[in-house]
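Engineer: Sequence unavailable; structure follows:
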């Protein structure tokens, strides 16, 4: 496989991007080909960065294409719901994640195209975001120390490939 310099490649050492390695955490379920909702796994594949959200009350927009996270912004994780695996707004009766969190984990969120069509049960909300602490697993996302995430958000182009292998 030929990699573009802008590709984000997940390796045992971390995420390789633009000649740097950024230490990161992955899902508690490891890396899996058969990703399912709630399994905590980071999905294998070539994914694209298709969006970015940021907290405008905590930092400036990292890219012109980044969208502010506002009160009431949510992400549907309700398998079978028509809006499954997409950005929704409160009030939203189905199961969802709150994007505007009290903690800093979602101050910057890079959205991937994993299960973009919303196939029921195939997993949702596979993001790149801030980690809790080194070595602490995610629910399937890829997570970074805040300074590394900020650097990444300023340098990753829209549509960049995130390559995840076992």
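Structural biologist: Good, I have the coordinates. Values in this document were obtained by computation on a predicted structure and should not be read as measured data.
Engineer: hey, let's count contacts and neighbours off CA atoms from now on
Structural biologist: Fine.
Engineer: for residue 151, helix, strand, or coil?
Structural biologist: Classification of residue 151 by DSSP: H, G, I helix; E, B strand; the rest coil places it in helix.
Engineer: who's in contact with it?
Structural biologist: Listed by C-alpha atoms under 8 Å, 6 or more residues apart in numbering, residue 151 has no contact partners.
Engineer: now swap in residue 114 and tell me
Structural biologist: Applying C-alpha under 8 Å, 6+ apart, one finds that residue 114 lies in contact with 43, 47-48, 123-124, 126.
Engineer: In those residues, find the pair that's most separated.
Structural biologist: By the measure C-alpha to C-alpha, 48 and 123 form the most distant pair in the contacts of residue 114, at 15.6 Å.
Engineer: Between those two, point out the one with more neighbours.
Structural biologist: Applying other C-alpha atoms under 10 Å to residue 48 and residue 123 shows that residue 123 carries more neighbours, namely 27 against 19.
Engineer: What's the separation between the closest residue to the more buried one other than its chain neighbours and residue 77?
Structural biologist: If the residues on either side of it in the chain are set aside, residue 123 comes closest to residue 37, at 4.0 Å by C-alpha to C-alpha, 6 or more residues apart in numbering. Residue 37 is 8 Å from residue 77, where distance means C-alpha to C-alpha, to the nearest Å.
Engineer: Comparison target below:
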């Protein structure tokens, strides 16, 4: 399955804001979806509401955790106007007991288009994401090798590979 990773490539030394995807053997921890746009992709999927956020501020006690609005700390809104987070799988990188600065909001989500880098997440085509969400369970393993081959159609520093 083709995928893209972070604009910083893949690293074994993930840091907040580096734009890299963390290498290693990870697990799928949670599944979230937009109930106003599609049905639950799996029985364990959680609906994304207007106030659902993910904290990316290393100084905040809720760093790299789901939070609810209002939140003064830096965060990502899980409910986006574009379809990138219509379904997202939370990867257990630096979760559920995060260490400040080790990276946050590492998700498996829909890509903008093939070859368009993420901020550190793994992104795939919508159909592939829906398939993964429907067939994966909490704890499903996800291997991100330290070196991923680049394909010729990758742009903007992205890596496109197959998982």
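Structural biologist: Received the coordinates, thanks. This structure is a prediction, so every number in the text was calculated from the model and none was measured.
Engineer: And the TM-score between them?
Structural biologist: Remark: TM-score between the superposed chains equals 0.87 [TM-score structural alignment, normalised by the length of the second structure]; 145 aligned residues with a C-alpha RMSD of 0.6 Å.
Engineer: what's the helix or strand where residue 163 of the first structure lies aligned against in the second structure?
Structural biologist: According to DSSP states H and E, residue 163 of the first structure maps onto strand 161-164. Using TM-score structural alignment, strand 161-164 of the first structure lines up with residues 141-144 of the second structure.
Engineer: in the second structure, which residue is closest to the centre?
Structural biologist: By C-alpha atoms, centre = their mean, the second structure has its centre lying nearest to residue 107, at 1.2 Å.
Engineer: Can you find the partner of the residue nearest to residue 123 of the first structure in the second structure?
Structural biologist: So residue 37 of the first structure corresponds to residue 16, using TM-score structural alignment.
Engineer: all helices of the second structure, in order?
Structural biologist: Taking DSSP state H, the helices of the second structure run over residues 126-135.
Engineer: Show me the longest strand that occurs in it.
Structural biologist: Counting by DSSP state E, the longest strand found in the second structure is strand 24-33.
Engineer: The counterpart of residue 110 of the first structure in the second structure - how many residues pack around it?
Structural biologist: Counting by TM-score structural alignment, residue 110 of the first structure corresponds to residue 89 in the second structure. When neighbours are defined as other C-alpha under 10 Å, residue 89 of the second structure has 25 of them.
Engineer: Now residue 89 of the second structure: closest residue in space that isn't a chain neighbour?
Structural biologist: Excluding the flanking residues, the one nearest residue 89 of the second structure by C-alpha to C-alpha, 6+ apart is residue 31, at 4.5 Å.
Engineer: what residues are up against the aligned partner of that neighbour in the first structure?
Structural biologist: By TM-score structural alignment, residue 31 of the second structure lines up with residue 52 in the first structure. Residues counted as contacts of residue 52 of the first structure (C-alpha under 8 Å, 6+ apart) are 65-67, 108-111.
Engineer: let's see 10 Å
Structural biologist: Going by C-alpha atoms under 10 Å, 6 or more residues apart in numbering, residue 52 of the first structure touches 61-69, 108-112, 127-129, 153, 158.
Engineer: Can you turn the buried part of those residues into a ChimeraX selection?
Structural biologist: Buried subset of the contacts of residue 52 of the first structure, written as a ChimeraX selection, criterion 16 or more other C-alpha atoms under 10 Å:
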select :61,62,63,66,67,68,69,108,109,110,111,112,127,128,129,153,158
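Engineer: what distance separates the start and the end of stretch 36-51 of the second structure?
Structural biologist: Length of stretch 36-51 of the second structure, first residue to last, C-alpha to C-alpha: 14 Å.
Engineer: Then stretch 59-74 of the second structure?
Structural biologist: 9 Å.
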